[in-house]
Each structure stands twice: as structure tokens, then as C-alpha cells.
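Asker: Sequence below, structure please.
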Amino acid sequence: MPDGPITAHLVRPAADAFPEVEGLAQLLAHAEQPVVVLGGRVWTDRATDAAVELIRTLGMPAYADGAARGTLPPGDAQHFLHSRAYAFAGSDVILVVGAPSSVANFRAAYGSRLSPHSTLVQIDAGHGLRAVARAAAGLSFQERADRAAVRRKEWLDELRSAEQTAEALWQRHLTSGASPIHPFRLLAEIDQFLTEDSVFIADDPWSADLAGRLVQPRTPGHWMDPGPLGTAGAGIPFALAVRQADADKESVVLYDGDPSTSADWDFEALVRPHLRFIGIVAHTGDASPCLDKARLHGGYGEDVRDPAEIRPALQRARASDGPALVAVRIDPDAYLPGSVNQPHHQTDPSRNK
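Answerer: Below you'll find the predicted structure:
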């Protein structure tokens, strides 16, 4: 393997016989510890089937960002969520599809977590992905059933063990009865509340980073966020876009703090068309102003302080005739492992023990 990361750009190859396509298929087939990162363009370029075909054909572990979340369903043997840093550090090939910044942005420590012995390959999510998937499927059984294939199975088991180790750090918080409510308890309730018709929307980067740990859309194209460098206020515009695309879809929006700072009086735009909108306000103080504003416009509003009441409150919001806000007071001192490091969250690792 090379001494340092190598980036190969493969953009819209003209035919399956394109040399780079066949070379990449061979590289992936002989990789012993590959990693695939799927970005939002896998969904927007309608290449989900090609992504799944490539992952299945070569038995590779996959991580997803943005709208690509849900490409592999929760619980799938090749779907991973909590072991990305471990995978990056131990991989020999990293394939980035439709997500050019996923391994180089601040969430990934600007690439410093990548193995110095890994080959980094970036392809587009349209023609490039489809061509590579076809080339991989065209490899002979012998080419796909060598020692590397056996090692990939061991690699999947290793990553699954890393997932379980990471999950064990915060598993107890998922059912915590503490009040104020632990953020992970809120996320667990949101995840179980979602249906196949729910589009989860993070209003701001903090909400996206937090929710990305536990909230898993059931199908691709059902996650929206403003991106790692985005700003707060994406919730209502995205919800209106969801309504325009499919009126039967339900928007579930997570806010960091009082949404009046980003939603302001736009809530009224949700009430008039009776939008299927459920806003969840994760706050650490008094949520009365935003709830009063929702009710003033004719929407539903409810404040939750008891973790056992989160799901019933969300169900009541869903059953209400119009958009709703559910405010949940979270623990301002909760330690959240990872990159969440906001002023109202401590980062003392001892709190996680």
C-alpha cells in the first residue's frame, strides 16, 4: 500500500470499459479492510440501487451522511453508525461516493483520522458509481472469493465489535429516567417515533451532529440538514420543500434551543396549509415563548419535563390537526461523547462513566 493517502477523482466515465473503472473495481475487490462513505448525492443522483449493489457484491461496510442515510436499513449487517473513526484508522481503501467533504471536514478532524496507509478514492454518485458497480459485478467469482474476501468478513466482525463498544458507553442513557432529560433519551424516543413517511430534519448543525448518533431514517431521502458549515433556520424551509415534493410526508424537525430565533413568525406559514410538521425543541431553559407563539398561530404546543412523556407528547402532536411544537428540557450538564461541544454542554468524560 502507499505511504500516504492517495485521492483518485473519477468523474462520469464514458463506458464500463473505462480503465479507471476496471482498476477501481479490482482495487476494491482485493481490499481487505475497505470502507464506503455514502453522501447525499447518492440519493439526489438516484444512485441508491447502484450503491447497494456495489456494497453487497464486495461485502463492504458502509457509512452514510445526509440524504444517503437509510440506504441500508437500520440493523443491516453492512450498515455501521458508531465506528467511523475506528474504520478510518484501520482501513486500507476508503471509497467516498457523492460526499467530497465527508472525510476532510472538521467532524473528521480534517482527515487526520485516516490511516496513513489507506488509499482514498472519490467518485461521483451518478455515472461513476453505476459504472463501478457494474464492473464489480462483472468480476469473476475467483476474483471476488480470494483471501481478501475472507478478510473482509473478519473486518465486518471487527467493526461490529467496535460499534458495540461505542454503544456501551451511552446505552444506559437511552432509557434514563432522569429529569432534566438526557439528550440521548430524547434521540432514542425520536428514532422510535419515526415512520417510513417521516422526513427527519435537523434545523442546525448542532442538531444534525447530535441526531446523527442515534436517529436513523428508514429509507434514503428522509434526512435533511444544513450541512456541517450550515446555519440555523433550515427546519421550516425544508419542511415546506417536503410538502411541495410529497404532501403525504411528515416533517419531524429537531431544534437546538428556542426555534423563534430561526423560525420566528414563519410558523404561521405551516398552519395555513395544515402542514404535517412536528418541531421538537431541545432546550435548557424556558420554552414558553416558542410554545406560546405556536399556539398563537393556531398550532399545537406542549412542554415535556418527564422522559416517560416524550413519546406520548409526540403522538399527541402527530394527532393534532396542524403543525406542532414539542419542547423537551434536556440536561445542560450531560456529557455527549464525540464532537458535540456547545457552551451548554460539559465535556467532562467522567460524566459518561
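Asker: Every contact and neighbour count from this point should use C-alpha atoms.
Answerer: Will do.
Asker: hang on, residue 117 packs against residue 92?
Answerer: Yes. Counting by C-alpha atoms under 8 Å, residue 117 does reach residue 92; the two are 6.3 Å apart.
Asker: So for the two, which sits in the more crowded spot?
Answerer: The neighbour comparison of residue 117 against residue 92 (other C-alpha atoms under 10 Å) goes to residue 92, with 23 against 17.
Asker: So for the more buried one, what's the nearest residue that isn't a sequence neighbour?
Answerer: In this structure, residue 92 finds its nearest non-sequential neighbour in residue 118, 4.2 Å apart by C-alpha to C-alpha, 6 or more residues apart in numbering.
Asker: and this one, so I can compare the two:
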Amino acid sequence: MKATAGRILYETLKAHGVACLFGMEDPIQVFHAVDRAVTRVVTVRDEKHGAIMAHGYAQATGRPGVCASTSGPGATNLITGLLEALQSSVPVVALVQDHPLRLKGRHAGSALDHTAALAPFVKAVLRIDLPERTAELTRSALRIATSGRPGPVALLCPTDVMAAETEGEPFADEPYAHCPSVRSRADAGALARAAGLLAKAERPLIVAGGGSVASGAFAEIVELAERFAAPVATTMTGKGAIADGHPLSAGVLGTSTGGLYGRGKVPNALLEEADVVFVLGSRTGQICYSNWTLPKPGTALIHLDVDPGEIGRNFPTDVPMVGDVRDSLRDLLAHCRTASIARADRGNGGRMAELKEQVARELATVAESDRRPMRPERVMAEIGRVVDPSTLIVTDASYVTGWAMSQLDVPVAGRFMLSPRGTAGIGWSLPAAIGARLGDPSRTVICVAGDGGFGYVMNELETAARYGVKVLTVVFNNSTLAFQRHWEELSMGSYLDCDFLEVDYSEVARALKCRGESVTDPAELPAALARGLACDGPYLINAVIDPEAAAPIMGFDKPIPPDAAH
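Answerer: Sure thing, here's the model as predicted:
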């Protein structure tokens, strides 16, 4: 077809099934080419939030999310959102309006070396210098974003190139319209060694990471667990790899869920006791592996990941397996069926049930509390009662992550919870929830945020109202930066400037054309949640909680060394 490069770029995105474009009308030639009957343009209040919306959209749909920005400060606003997508392995393509090529090096308005500025935060930076290469480079951006370990790509769009007429073929390179786009498989020798280790194990444990959910390996993980009578723990991004009601589901492990009132004590104990650990699609980060103290030295480790750079990064690995989790497990299970390799229950299920019962008794003291200000565990318990298989929970970072990951049960295997675990930066959940709901309107989206994190993003309530995005937001409002406050108290003996004014965020919601209410009595939570879920647009519950309540973080029940890092 003959058209401007901007139109050819958009038509290439449309051919790949891109249904939403998050940004502020730049690159202008692209936005003016959009067929609004096919692609929804979502004008955001901050480019960072556009990148986060694209992230939420990508995780909810399995397709790459697309965001956009103008040049200079618009591009640098994207960075926090793109960094989270990079660290979380989420496919996002950022269209960045670049200066006309004829003005390069002349100190044009808002001039910036976009390649240098964005390169550390994306998988690749591509620039369209020739209009005839527009479709090719757009397809390349989608290919890079969705293949290997997925991640964000920046596509620079100089305005003079975008305005130029050219010939181009905006067809879809079909595999790269989805993620994962290309599935690799572990080699047969590694599969056989893994099967042999699992068959001999006395206390095996499967650890399902975010790659397990991204690859859709839900049925395979259950079959593997049942074949070897191996409990399944998950990382935070792996939550949803197995339904919590399954008798072999152990829960979310790590330091964020393993402290006081935390159900992470169960998988942490199983990981400490394991003699063979099979890690699936996990980058073995600090928090989920208890500052890299677990698994213990001497534990046999099998590690399956799509990225060979992650295998052996933090732990000696007995069986390295490079490949997509779902398809590699299919091959492993086929090998086990052919060779009649399995192992009877060794009593691990009884050990896990005992641990779960003990933790449940401890948690009940706060999850069933009628105290005011409300215990956050009670608020989370009430949210848990309205969760069903259609629910998608979107959490912010910090305390709400620990409460949600520890307490909320996954009703059916699948993507159940989104959380910014790549960087753990607060101020993420609301735009991610908006993007997820726009990507998949069939999901009931519940956003949970602390008041500190919510202060970063509350302007996007107006965006949610403008587009009629049905998202229920629950703000856990303790009028303080509680993590920082409690860290300072435990480390320094006191805290300084962490407290906020008491703000009713439901009033803010109403000012921004949403609906909402404030709740201070836990007995009123069920009715408030019912009203929020019945609302046909965005609704916010301002839940006033106890500022002294801490998330179930290991070590927060005793002093912290002054030189410790967050």
C-alpha cells in the first residue's frame, strides 16, 4: 500500500491484533491514522502510566501492549514503566516520537538522545530512519518483545519520516502477535536426568515462577506434581500456576509472605526441608528465595527457564534445562509416561496440611478481627470472599503485595494476580488494572493499593471515568508510608517524616467523576464490596486500616540492623 509511514506503522500494529494504544497523541502521524472502530486510543495523564497500562494489557491478553510518548521528557516519563516490564519479562512496545532527522544535533526543542536514554530499560531501541522500512521495523519490535525472555522495545519515530509517503506491506508476522511467540524445548538428556532425580527424591518440591504462568503450563504442573507427589510452591509472579485448593498447593514462598501472620511459612519450610527442588521459569531473586539462603547447600536443583542466562545465576544447578516451561514439561511428562517413571506419596502432603493448619490458626486472630482501625488482614479476608474464577487481582508494591500474596486464594489455575515484582516500585496498580480491564473486559478486576502508592497514580481515576473502565479499587489507607515507618522504627528506634494527612480517597474519586465510599467498620466491608462490584464504572473503597499493622515480612517482628538494605 502507498501511505504515510505513520499510517503503515499503525496498519502493521492493527494486523497484529493491537486493540489499545495508550499515550498522549504522539507520534502524531500514527495516532491520526488509527481506526477508532478497531483500536481504542486511551489518552493518559502521565506517559509512565501509559507504559504500565500497556503492561497490564499484555498480561491480561497474552498480546504485546503498546504505549506511546512525545519526545524528550515524554520519553523519559516512560522509563519507570518500561523498566518494570523489562524486569518482569512482559512484552511492551513503546512508540516514541523522535525529532526530525534534519534537526539532529542542533539543540532542537526538548532534544534528547532517545537511544542512550532508553537503552538500559528495554530489550532493544529501534529507529525508523527510512520510511520504506516502517513495516519491517515495526514487525521487528513485536518479534523482539515477544520472543526469548519477553520484554519492552522502544521504536523511535522521527516526525519527518512518519509524515513521508512510502510503499509498505503492513501484514502480520503471526507468531509475534502473541506471547510467548516461539517456544523452545529442553533437550532430551536434561529431561531424562530431571526425571531420574525426581524419582529418587524423598522430599521433592516444585517452585513455579512467573515463566510458568506466562507459558500457560497449568495442566502440566499439576500432572507433574501428582506424578511425583511433589508439593508446588510459587514465587509471587508464579501465583496462579496451581489452584490453592489443590492438595499439593503450598502457597507463595519468600520473605514477603513468611513473617508474622504469613502463609508463606508453609512453602518456606518445605523449601528448607527439600532434597530435590525443580524451579520452573524463575529468575531466583532475593525475596522469593529468602536472601538466597533457600534452597540450602546440598539440595539437588533442577532449573528450567527460557533464558539460559538465568540458570545457575544464584544457585549451583544439577540439571540445567533451557526451554519454554509448558512445552518442556510436556516432553518431560511424555518421557515419564513412556518409561513408567513416577513416585508414590511420601507423606509430604500430610506435612503440608499440618503446617497450613498451624498458620491458619495464627492468621485467624487478625483476619477475623473486628478491631477499629481495621486490621488489613480482615480487609483482605473480605476481598477473598468475593473472588471467583473471573477475578483478576492487581496489587501495588509494598505491604499490600504481602497481604494479597499471602491471603488471597487462587480459585482456578491461571493468571490471577498482577503485581510489580520486577522492581517493586509503588504507584503501579491502578494504571495496570485499567490496562488489564481494557484488554479483557470479561475479567472482574480488583485493584488493591496502599495510600502511599495510590498517591502516585490517583489522577488516572479520571481516565478510568472518562473511558468507563469498570475497576474496583480498594485503598488500604493508614495515612503513612508504613513500610518505611516500620523499617525506621525497627532499625533506628524511631521514625521521622513518613505520616500523611488523613485523606478520604473516596472523596478524591468522586471529584474525579468516579463513585466510592469510605469504610472504617469491618462489618460494613461486605456491603461496600458488593456495591463496588455492582457499579457499572470505576468505584473506590477507602478502607481505613491500623497504621501499626505490618505485612507478613520476615524479620519485621524484631530489630533490623541499621546498615541493612530495604
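Asker: What residue in the second structure is paired with the residue nearest to residue 92 of the first structure?
Answerer: Counting by TM-score structural alignment, residue 118 of the first structure corresponds to residue 299 in the second structure.
Asker: and if you look at residue 33 of the first structure?
Answerer: Using TM-score structural alignment, residue 33 of the first structure sits opposite residue 203 in the second structure.
Asker: and that match, how many residues sit next to it?
Answerer: Residue 203 of the second structure - counted by other C-alpha under 10 Å - has 20 other residues nearby.
Asker: what's the distance between residue 386 of the second structure and residue 20 of the second structure?
Answerer: Look at residue 386 of the second structure and residue 20 of the second structure: by C-alpha to C-alpha, to the nearest Å, they are 29 Å apart.
Asker: These two: who's more crowded?
Answerer: Under the criterion of other C-alpha under 10 Å, the comparison of residue 386 of the second structure against residue 20 puts residue 20 first, with 23 against 12.
Asker: Can you list the helices and strands that the longest helix seen in the first structure packs against?
Answerer: Counting by DSSP state H, the longest helix found in the first structure is helix 147-170. On a contact count with 3 or more C-alpha pairs under 8 Å, 6 or more residues apart in numbering; DSSP states H and E, helix 147-170 of the first structure meets helix 84-90.
Asker: matching residues in the second structure for the helix it packs on?
Answerer: Counting by TM-score structural alignment, helix 84-90 of the first structure corresponds to 267-273 in the second structure.
Asker: In stretch 157-170 of the first structure, which of the residues would be classed as buried?
Answerer: Neighbour-count burial for stretch 157-170 of the first structure flags 159-160, 162-163, 167, 170 (criterion: 16 or more other C-alpha atoms under 10 Å).
Asker: again but with stretch 75-89 of the first structure, I slipped
Answerer: 78-84, 86-88.
Asker: Which residue, other than its chain neighbours, is closest to residue 232 of the first structure?
Answerer: Nearest one to residue 232 of the first structure, counting by C-alpha to C-alpha, 6+ apart, is residue 204 at 4.1 Å.
Asker: Report the contact partners of the one you found.
Answerer: 225-226, 230-235, 255-256 (C-alpha atoms under 8 Å, 6 or more residues apart in numbering).
Asker: Quick check: the nearest residue to residue 156 of the second structure once chain neighbours are set aside vs residue 159 of the second structure, distance?
Answerer: Excluding the flanking residues, the one nearest residue 156 of the second structure by C-alpha to C-alpha, 6+ apart is residue 127, at 4.4 Å. Applying C-alpha to C-alpha, the value for residue 127 of the second structure to residue 159 of the second structure is 11 Å.
Asker: residues in the second structure aligned with stretch 170-188 of the first structure?
Answerer: Using TM-score structural alignment, stretch 170-188 of the first structure pairs with 363-381 in the second structure.
Asker: Can you give me the neighbour number for residue 229 of the first structure?
Answerer: 9.
Asker: got it, and the one 5 residues further on?
Answerer: In terms of burial, residue 234 of the first structure registers 22 neighbours under the definition other C-alpha under 10 Å.
Asker: can you check the one 3 residues further on too?
Answerer: Neighbouring residues of residue 237 of the first structure were enumerated by other C-alpha under 10 Å; the total is 15.
Asker: again, but for the one 4 residues further on
Answerer: Applying the criterion other C-alpha under 10 Å, we find 13 residues in the vicinity of residue 241 of the first structure.
Asker: Looking at the alignment, what corresponds to it in the second structure?
Answerer: Match for residue 241 of the first structure (TM-score structural alignment): residue 435.
Asker: Once you drop chain neighbours, what's closest to its match?
Answerer: Here the residue nearest residue 435 of the second structure, using C-alpha to C-alpha, 6+ apart, is residue 53, at 4.0 Å.
Asker: Residue 263 of the first structure now?
Answerer: residue 233 (6.1 Å).
Asker: what kind of secondary structure is that neighbour in?
Answerer: coil (DSSP: H, G, I helix; E, B strand; the rest coil).
Asker: Can you give me the neighbour number for it?
Answerer: 20.
Asker: hang on, the earlier thing: am I right that the match of residue 118 of the first structure is in contact with residue 272?
Answerer: No. With contact defined as C-alpha under 8 Å, residue 299 of the second structure does not count as touching residue 272 (9.0 Å).
Asker: Next, the contact list for the spatially closest residue to residue 336 of the first structure that is not a sequence neighbour, please.
Answerer: Leaving aside its chain neighbours, residue 336 of the first structure sits nearest to residue 347 (6.9 Å; criterion: C-alpha to C-alpha, 6+ apart). Taking C-alpha under 8 Å, 6+ apart, we find residue 347 of the first structure in contact with 335-337, 341.
Asker: Mind telling me what element the residue of the first structure most remote from its centre is part of?
Answerer: Distance to the chain centre peaks in the first structure at residue 142, reaching 35.2 Å (criterion: C-alpha atoms, centre = their mean). Using DSSP states H and E, residue 142 of the first structure sits in helix 141-144.
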